[in-house]
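>>> The following comprises the amino acid sequence and a computationally predicted model.
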Amino acid sequence: MSDEEAYADHYLRVTVDLIVEVGEVNALQAAALADLRAQDLDAQERQDQIDQINSDPSGASALRWLISPDDVLALVDRIDEVQPVEAILEISESDGVLELEDED
């Protein structure tokens, strides 16, 4: 069996840590609410999302609404040799910027 055959249907996990700085939480929430109102949702689901965005002082819920798993899959969309399979999106508060470990 060749190396190429050995890696047929081979899956790789891509992990990306992205820290964003939110300049204005209210503006981020307003953008999420505007996008939310443009979506075709039933009234209860829309209200649940509005309540979640409005009650989150960090802005994470607003950003979570604005970034979909499809956006994450698009990271590799331009690469013909790679077929995106699934994406899980998690957004949480951070203590600040990432600190890289020194490589000695």
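Nice, thanks for sending it over.
>>> drop to CA atoms for contacts and neighbour counts, all remaining ones
Fine.
>>> Helices of the chain, start to end?
3-6, 25-37, 43-54, 60-66, 69-73 (DSSP state H).
>>> Tell me which of these is the most buried.
For the helices of the chain, the largest average neighbour count (mean count of other C-alpha atoms under 10 Å) is found in helix 60-66, namely a mean of 20.
>>> now for the helices of the chain, which one comes closest to residue 15?
Evaluated over the helices of the chain, closeness to residue 15 peaks at helix 69-73, with 10.6 Å, by C-alpha to C-alpha.
>>> Number of residues surrounding the nearest residue in space to residue 25 that is not next to it in sequence?
Among residues not flanking residue 25 along the chain, residue 59 sits closest, at 5.5 Å (C-alpha to C-alpha, 6 or more residues apart in numbering). If you count neighbours by other C-alpha atoms under 10 Å, residue 59 ends up with 24.
>>> another structure for you, compare them:
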Amino acid sequence: MSNRTDTERFLRVTLELVVEVTDTASLRETALADLRLRQPELAEFEEQHDQITADETGASALRWLISPEAVLGLVDRIEEIDPVEAMLEISESEGLLEPIDE
């Protein structure tokens, strides 16, 4: 483990990804199936279930399906770094990052 006070050793990696939800209902069903499979405690199950089913955009479903461990897994194969923390935020987008040339 590195010296946590040596801030020059830390790099922040920012990734911006825009996805198109082509079937919100199926995305929610996939998230609900995964929720049932993971079997969290009843209070968490009810909270997540309510969030997933009430969200018309699919953001809550996607948030449930992408775990912070998966984000950290992006750098697992790099031996020269030690992943310290990950934060995941999913929100509605105003469109594509850049226009697609046709």
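Received, thanks. These numbers come from a predicted model, not from an experiment.
>>> roughly how far apart are the residue most central in space within the second structure and residue 75 of the second structure?
The second structure has residue 66 as the residue nearest its centroid, 3.9 Å off, counting by C-alpha atoms, centre = their mean. Applying C-alpha to C-alpha, to the nearest Å, the value for residue 66 of the second structure to residue 75 of the second structure is 15 Å.
>>> Output the helices of the first structure as a markdown table; include the columns distance to residue 94 of the first structure.
Listed next are the helices of the first structure as a markdown table, based on distance: least, C-alpha to C-alpha, whole Å:
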| stretch | distance to residue 94 of the first structure |
| --- | --- |
| helix 3-6 | 40 |
| helix 25-37 | 15 |
| helix 43-54 | 18 |
| helix 60-66 | 10 |
| helix 69-73 | 19 |
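>>> Would you mind saying which of these lies nearest residue 91 of the first structure?
Nearest to residue 91 of the first structure, of those and by C-alpha to C-alpha, is helix 60-66 at 6.0 Å.
>>> Superpose on the second structure and give me the mean offset of the closest one.
Following the fit onto the second structure, the mean deviation recorded for helix 60-66 of the first structure is 0.1 Å by mean C-alpha distance after the TM-score superposition for the first structure.
>>> and that helix, what does it pack onto?
Judged by 3 or more C-alpha pairs under 8 Å, 6 or more residues apart in numbering; DSSP states H and E, the packing partners of helix 60-66 of the first structure are helix 25-37, helix 43-54.
>>> which stretch among those helices comes nearest residue 13 of the first structure?
Distance to residue 13 of the first structure, taken as C-alpha to C-alpha, is lowest for helix 25-37 among those, at 28.9 Å.
>>> who does that closest one touch, helix- and strand-wise?
On a contact count with 3+ C-alpha pairs under 8 Å, 6+ apart, helix 25-37 of the first structure meets helix 43-54, helix 60-66.
>>> Distance to residue 84 of the first structure for those - can I get that in a markdown table?
Shown next, in a markdown table, are these (distance: least, C-alpha to C-alpha, whole Å):
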| stretch | distance to residue 84 of the first structure |
| --- | --- |
| helix 43-54 | 27 |
| helix 60-66 | 20 |
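>>> ok so, going back, ok, the residue nearest to residue 25 of the first structure - contacts?
22, 25-26, 28-29, 53 (C-alpha atoms under 8 Å, 6 or more residues apart in numbering).
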